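**Student:** no sequence on this one, just coordinates:
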């Protein structure tokens, strides 16, 4: 936004750049620029409060301009700045109101119990807020300053730390991990490198039981945690497929300790969290009471919020054991954007897509690659997280200079949280975001299956079998059976030759009590795959009832 005032041979131009002010004075005798990057060196940098610049303006104006003209310019400038400030404040207030309303909407939809979130644009905090409650009894509201588990967003932090050591030539990405951890067993299926761990292509398996996923034991060191899985066989040859695993990042944490000579927590605090200004970020200590932290909840099959397991995160600290605030996540994203933690060339390396089989979304090194430079929203990277009592999302819009963070105290709510982050992004980005499974979820959730089908036809969006099936079961496990049915119907339409699509739809109809349609879909599934033993078993049971 620009305003120009002309008084004789003297003019004053005031520019407003969303959240920063600047102006310059021009006469036939001289030009004085009060804007970084304008004529001459920056003389004054105006902050969020334009009136702070007026004394400096009055002093710097050349003496060849009469006092009478100076007073006219001063008064006119004051009025113009007030009008511009009023308009800009209205814009900021509108964004804040819309963002607050979005948070309340997701709470009212009962998708999250409590949520904290924030937006950075051009390196500045545009908005932060919170909605919902710490517990179902509504004893205390959630605000933007709450501590939350960052869950798997910790992986991005760990990856950045590894790449710092790479920049310092203290490790090489293609080195076998035994070079840094000689006690880690070699594997029959191949050599695991540092890069394989970063790309989730090492073949190291994920949790083998509920007891592991919901760990209650304490592991004093990362090596103690690694002992849980280090002797297991790999799922595949390293580097040949994508297999998401938190355990691979625990190994990376141990490599950080080996190479740096520091404990993981100490290294991260000194080289990542403090450098990014993340003053509220730390490893979660099991059993410690935190004054400003909500309880851990999830939803049962009836759609009720219930207490989730208070898990011990010492089994997976570098892959999901860090806690922070929503604004600290913004600061991390901004530090990545500003190359405070790693070089631009290093970030580019992390963003290379290895295009591995079985990847449900493009994944670089510790970062999901949500969209490329040709997308309307430009390049978008980040990470999501989901664990006991927690769902999180971090989006970094590299080309738009925007960072979005959302953190909820609700387990298994990752699609809702990612959808919320998408919508917050649309408030500050002048381009539509990439069509995502989260967009499809929101349409099914609020408008139904027919609207979703129409949106798919119009947008041209496409989803893999895994994505659409996971979305259906996201509804299913959260007690929204009609949403699951609508999703699985879309699955059948997209993949009419998939036996699994009909199997999933049959299960949803069975849960809804529609025996006839359950039988019909299980029959079709078995026709397409005669080896669907579970489907055959269910069908026999239904036919004998």
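**Tutor:** Thanks, I have it. Quick caveat: nothing in here was measured; it's all calculated off a predicted structure.
**Student:** only C-alpha atoms for contact and neighbour calcs from this point on.
**Tutor:** Fine.
**Student:** so what secondary structure elements neighbour the longest helix seen in the chain?
**Tutor:** Longest helix of the chain, by residue count under DSSP state H: helix 67-108. Applying 3 or more CA pairs under 8 Å, 6 or more residues apart in numbering; DSSP states H and E, we find helix 67-108 packed against strand 2-7, strand 10-17, helix 54-60, strand 114-121, strand 124-132, helix 414-428.
**Student:** and residue 199, which of those is closest to it?
**Tutor:** helix 414-428 (21.0 Å; CA to CA).
**Student:** How far does that closest one sit from its chain's centre?
**Tutor:** Centroid displacement of helix 414-428 relative to its chain, using CA atoms, centre = their mean, to the nearest Å, is 9 Å.
**Student:** Check which residues of it are buried.
**Tutor:** For helix 414-428, burial by neighbour count (16 or more other CA atoms under 10 Å) applies to 414-425, 427-428.
**Student:** any idea which helix or strand comes after it?
**Tutor:** helix 437-447 (DSSP states H and E).
**Student:** Which strands or helices does that next one pack on?
**Tutor:** In terms of contacts (3+ CA pairs under 8 Å, 6+ apart), helix 437-447 is packed against helix 414-428, helix 449-459, helix 465-477, helix 481-494.
**Student:** could those helices be laid out in a markdown table, adding distance to residue 196?
**Tutor:** Supplementary listing: the helices and strands packed on helix 437-447 in a markdown table, determined by distance: least, CA to CA, whole Å:
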| stretch | distance to residue 196 |
| --- | --- |
| helix 414-428 | 25 |
| helix 449-459 | 35 |
| helix 465-477 | 23 |
| helix 481-494 | 32 |
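**Student:** how about the ones you listed, which one is nearest residue 242?
**Tutor:** Residue 242 lies closest to helix 465-477 among those, at 13.4 Å (CA to CA).
**Student:** what angle do the closest one and helix 437-447 make?
**Tutor:** Orientation note: helix 465-477 sits at an angle of 40 degrees relative to helix 437-447 (axes from the mean of the first three to the mean of the last three CA atoms, to 10 degrees).
**Student:** and helix 465-477, what other elements does it pack with?
**Tutor:** So helix 465-477, by 3+ CA pairs under 8 Å, 6+ apart, packs with helix 437-447, helix 481-494, helix 499-512.
**Student:** Put this next to the previous one:
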């Protein structure tokens, strides 16, 4: 009888735990989708080689009313770097390249620079290669037909610093890693990924994001304009950054990739371990970035490796807890502020930790309310929201500051002054509130009150160069 009870209890527990976990994750994702007001979000969780949950909410194409699905394919932005880094480590294992060799050994057509730099330094963003020159380059419309053509475009640039002396995050540097892969393996970079990573990991929905290709279930990207309305993201040709920010994938595929990585299907465990050792600069300082992975620790002390991505119209995050054999991912088809980290929250829910319900943006709410009903009505309802025990809104001072700057962004100077005056009374020790008030007065043509506000800000942040420069400018 006791044995039967124990068997019943174990079966009941096995079935109950996943159901209760899925319910919590489903509710979290619904709350996130509604409160963050994103076009869509897709997220998932895997444990010990098994995908235990995937959820998707929203629309992959707002204009055509196409709902996002678990099979939807998102631009994964800089999460692409992890995949390129694993490809490099495969070739290291095969003895075809060495991490500490001069890069020109593997890309002889790359011109000699003032300093030599290595494959390792490219992987860890310490090689001195520049990042984007401008938003125009980030959202480049130019089509590059090959990796070599992209390298030729970048080859004319000087190094930003002596390799190994600084950390400078750059997506463009990963093009050089793709060139290394092509020259060492003898096949094009996309083909190498397909044959050596996507196929072995069972990733059937991961592709280079070539704008002209027809790709099934490709999601459209969005952004918000200065009126905080959702609009189509700018058109961008990602051929300038396929290896470092130009892959498309689904939640399921990224979980498969993570599980294959943890199980040693793509590279040896020792190679993975070497990827999550913090890079060291020549002065002995370490950075929280290894070979293609950021390295972090959660609030409970569990180590995880991760990579986030912010591309044209998309925001992404992949987390892998190697000791716990857990992976979590989120893909969102908008690039915006204060999106939080759903993938991290999802992992925390799995670990049984309390997670704060995603909150609505008080800045967006007040902006829309003031635009329709006026600033006085908006400030009145703000006072009501502050006292609301439901606490649905993010009412942090940082979030409120955004409201003031949103008003400045659409040249509502009178309204911005009204808000910032209230804001500085509520947060008299917050220098940014006085900077905002000074900006509002300055843009409204009142140099005297602008100067007074910046001087008050200087009392709180006397070393702030921007404040000092504005005081000097207004005091002329």
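**Tutor:** Great, that's in hand. Keep in mind the model is a prediction, meaning the values are calculated, not measured.
**Student:** for the helices and strands packed on helix 437-447 of the first structure, which one sits closest to residue 376 of the first structure?
**Tutor:** Set against residue 376 of the first structure and scored by CA to CA, those come closest in helix 414-428, at 11.3 Å.
**Student:** Would you convert the helices and strands packed on helix 465-477 of the first structure into TSV that also reports distance to residue 467 of the first structure and mean neighbour count?
**Tutor:** Below are these laid out as TSV (distance: least, CA to CA, whole Å; neighbours: other CA atoms under 10 Å):
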stretch	distance to residue 467 of the first structure	mean neighbour count
helix 437-447	7	18
helix 481-494	10	23
helix 499-512	12	24
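**Student:** Could you save the ones you listed as a markdown table and add columns showing distance to residue 529 of the first structure?
**Tutor:** Listed next are these as a markdown table, based on distance: least, CA to CA, whole Å:
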| stretch | distance to residue 529 of the first structure |
| --- | --- |
| helix 437-447 | 27 |
| helix 481-494 | 15 |
| helix 499-512 | 6 |
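**Student:** which one of those lies closest to residue 261 of the first structure?
**Tutor:** Closest of those to residue 261 of the first structure is helix 437-447, at 41.7 Å (criterion: CA to CA).
**Student:** Quick check: which of the helices and strands packed on helix 67-108 of the first structure is buried the most?
**Tutor:** Neighbour counts (mean count of other CA atoms under 10 Å) averaged over each of those peak at strand 114-121, with a mean of 27.
**Student:** mean shift of it relative to the second structure?
**Tutor:** Aligned to the second structure and superposed, strand 114-121 of the first structure gives a mean residue distance of 0.8 Å (mean CA distance after the TM-score superposition for the first structure).
**Student:** Give me the range in the second structure that that strand lines up against.
**Tutor:** On the second structure, the counterpart of strand 114-121 of the first structure by TM-score structural alignment is residues 40-47.
**Student:** And residue 340 of the first structure, how far from residue 253 of the first structure?
**Tutor:** Separation of residue 340 of the first structure from residue 253 of the first structure (CA to CA, to the nearest Å): 21 Å.
**Student:** more neighbours, those two?
**Tutor:** residue 253 (27 against 14; other CA atoms under 10 Å).
**Student:** these two touch, right, the more buried one and residue 158?
**Tutor:** Yes. In this structure residue 253 of the first structure lies within contact range of residue 158 using CA atoms under 8 Å: 6.8 Å.
**Student:** Pull up the overlap in contacts between the two.
**Tutor:** Common neighbours of residue 253 of the first structure and residue 158 (criterion: CA atoms under 8 Å, 6 or more residues apart in numbering): residue 318.
**Student:** returning to what we had before: among the helices and strands packed on helix 437-447 of the first structure, which is nearest residue 205 of the first structure?
**Tutor:** When these are compared by CA to CA, helix 465-477 sits nearest residue 205 of the first structure, at 18.6 Å.
**Student:** ok and that closest one relative to helix 499-512, angle-wise?
**Tutor:** 10 degrees.
**Student:** Buried residues, helix 465-477 of the first structure. List them.
**Tutor:** If you call a residue buried by 16+ other CA under 10 Å, then helix 465-477 of the first structure has these buried ones: 465, 468-477.
**Student:** Quick one: closest of the helices and strands packed on helix 437-447 of the first structure to residue 543 of the first structure.
**Tutor:** Closest approach to residue 543 of the first structure among those (CA to CA): helix 481-494, 21.3 Å.
**Student:** who are the neighbours of that closest one, in terms of helices and strands?
**Tutor:** Checking 3+ CA pairs under 8 Å, 6+ apart, helix 481-494 of the first structure ends up next to helix 437-447, helix 449-459, helix 465-477, helix 499-512.
**Student:** and that helix, how far out from the chain's middle?
**Tutor:** Its chain's average C-alpha position is 26 Å from that of helix 481-494 of the first structure, according to CA atoms, centre = their mean.
**Student:** I'd like to check the angle between that helix and helix 449-459, please.
**Tutor:** Here helix 481-494 of the first structure runs at an angle of 40 degrees relative to helix 449-459 (the same axes, to 10 degrees).
**Student:** quick one: the residue nearest the centre of the first structure and residue 135 of the first structure, what's the gap?
**Tutor:** Most central in the first structure under CA atoms, centre = their mean is residue 394, positioned 1.9 Å from the mean C-alpha point. Computed with CA to CA, the distance linking residue 394 of the first structure and residue 135 of the first structure is 24 Å.
**Student:** can you check residue 241 of the first structure too?
**Tutor:** According to CA to CA, residue 241 of the first structure stands 40 Å off from residue 135 of the first structure.
**Student:** Give the equivalent position in the second structure for residue 394 of the first structure.
**Tutor:** Residue correspondence to the second structure (TM-score structural alignment): residue 394 of the first structure is matched to residue 318.
**Student:** and that match, that one's in a strand?
**Tutor:** Yes. Membership of residue 318 of the second structure in a strand is supported by DSSP: H, G, I helix; E, B strand; the rest coil.
**Student:** The closest residue to it other than its chain neighbours in helix, strand or coil?
**Tutor:** Once flanking residues are discounted, residue 318 of the second structure sits nearest to residue 329: 4.5 Å by CA to CA, 6 or more residues apart in numbering. Secondary structure assignment for residue 329 of the second structure (three-state DSSP): strand.
**Student:** these two touch, right, residue 329 of the second structure and residue 252?
**Tutor:** No. Between residue 329 of the second structure and residue 252 there is no contact under CA under 8 Å: 9.1 Å.
**Student:** quick one: common contacting residues for these two?
**Tutor:** Counting by CA under 8 Å, 6+ apart, the residues touching both residue 329 of the second structure and residue 252 are residue 44.
**Student:** Report the contact partners of the equivalent of residue 233 of the first structure over in the second structure.
**Tutor:** Under the alignment (TM-score structural alignment), residue 233 of the first structure maps onto residue 158 of the second structure. Going by CA under 8 Å, 6+ apart, residue 158 of the second structure touches 113-114, 129.
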